[in-house]
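# Output the structure for:
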Amino acid sequence: MDARSLLVLMCIVQTASGALWGEVVHGKVVKFCKHKGIRLLPTSTFIDYHDCSRCECSDDGLSCQSVGLTVKAVGETKCSNVTIACKDTWVLKADTTKKCPTHLMPKAMTAVGK
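Purely as a prediction, here's the structure:
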């Protein structure tokens, strides 16, 4: 596998992890994970729609995996891709309130993990 293929693979299967924290509350150690300043108890799971990642707090700490892709058209097209809640929608460039008709969809696209 060459370096470029490995880089593409790493982007598509992007993961992140964080430590498990502990704090004494009323004489008892409470373990938790931190994500963007929010404390989560072990066994918590959530989707971060801003980063398009699914995260889980376990006894091993926080683990997040990418659930979205950045999709772009290759070449000229009358449509552009917009991402809403980690889902891609193709819209007309001239009027972004209208979906892109099938016959105007790009013939070639690229996709990279977010």
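# use CA for all of it now, contacts and neighbours both
Fine.
# Now find how far off-centre the biggest strand by length in the chain is within its chain.
Secondary structure of the chain read by DSSP state E shows that its longest strand is strand 28-35. In this view, strand 28-35 has its centroid 24 Å away from the chain centroid, taken as CA atoms, centre = their mean, to the nearest Å.
# next one: stretch 17-27
So, by CA atoms, centre = their mean, the centroid of stretch 17-27 is 26 Å from its chain's centroid.
# Stretch 100-114 now?
19 Å.
# Contacts for it, please.
Stretch 100-114 is contacted by residues 8, 11-14, 51-52, 66-79, 90-92 when judged by CA atoms under 8 Å, 6 or more residues apart in numbering.
# redo that, cut-off 6 Å
11-12, 68-74, 77, 79, 90-92 (CA atoms under 6 Å, 6 or more residues apart in numbering).
# I'd like the structure of this one too, to check against the first:
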Amino acid sequence: MFLKALPLLLGMVMSTQGYGYLELPTEKINQFGTKLVYCEYQGVNMLPDSMWRTADCEQCECSSSGLFCEGFGYNAGVFGAPDGCDVVKDGCDIRLVVSTDHTKDCKPFQEGPPPGFFGSLHGPFGHPPGPPPPPQPYGAPSDEFGPPLEHFEPPL
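Next up, the predicted model:
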């Protein structure tokens, strides 16, 4: 099964910080000639349209296309922490803790993030500084969108 999923897994690892994988479904014919389709997950056969989450912070879905699993919560990807804080796993959630004492929550922004933290185009809370600009009136189609259609030549 792993070799079937390897090309997709490699493509996903290069394009994301989290992880996900796809395995093709298993197909068997039973003693009555009925075609059975299922996904195998850790030794358990799951029927298509099944969805589940594990204590390992993985969510999976079995469909007629196969088994797709990806990390969620702590296993969703790489998380960065502000200076003086570490990211730790709390169940499947992430928690910011003080780097020197993992028993204490880290609250790096007591008054909100510093100005410019989210980029130079936004104020401290993600909105552009100052009042919003007034709405612009719509011009005639030839002013706003170029010349009228009758000025265009048909393609040859």
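# buried ones in the longest strand of the first structure?
31-34 (16 or more other CA atoms under 10 Å).
# now stretch 7-18 of the first structure
Buried residues in stretch 7-18 of the first structure (16+ other CA under 10 Å): 12, 14, 17.
# Could I get the full set of helices for the first structure?
Along the first structure, counting by DSSP state H, helices occupy 3-12.
# still on that earlier bit, just the closest of the buried residues of stretch 7-18 of the first structure to G27 of the first structure, please.
S17 (28.2 Å; CA to CA).
# Thought G22 was touching L40 of the first structure, still the case?
No. Here L40 of the first structure lies out of contact with G22, judged by CA atoms under 6 Å, at a distance of 11.3 Å.
# re earlier: could the buried residues of strand 28-35 of the first structure be laid out in a markdown table, adding distance to A108 of the first structure?
Compiled in a markdown table, the buried residues of strand 28-35 of the first structure are given as follows (distance: CA to CA, whole Å):
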| residue | distance to A108 of the first structure |
| --- | --- |
| K31 | 48 |
| F32 | 44 |
| C33 | 41 |
| K34 | 40 |
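# What lines up with K34 of the first structure in the second structure?
When the second structure is aligned by TM-score structural alignment, K34 of the first structure is paired with E40.
# Can you report how many residues lie near the residue lying closest to its match once chain neighbours are set aside?
With CA to CA, 6 or more residues apart in numbering as the criterion, E40 of the second structure has its nearest non-adjacent residue at 6.1 Å, and that residue is M46. By the measure other CA atoms under 10 Å, the count of residues near M46 of the second structure is 19.
# Return the residues in contact with the residue of the first structure positioned farthest from its centre.
No residue in the first structure sits farther from the centre than G27, which is 37.8 Å out by CA atoms, centre = their mean. G27 of the first structure makes no contacts at all, as judged by CA under 6 Å, 6+ apart.
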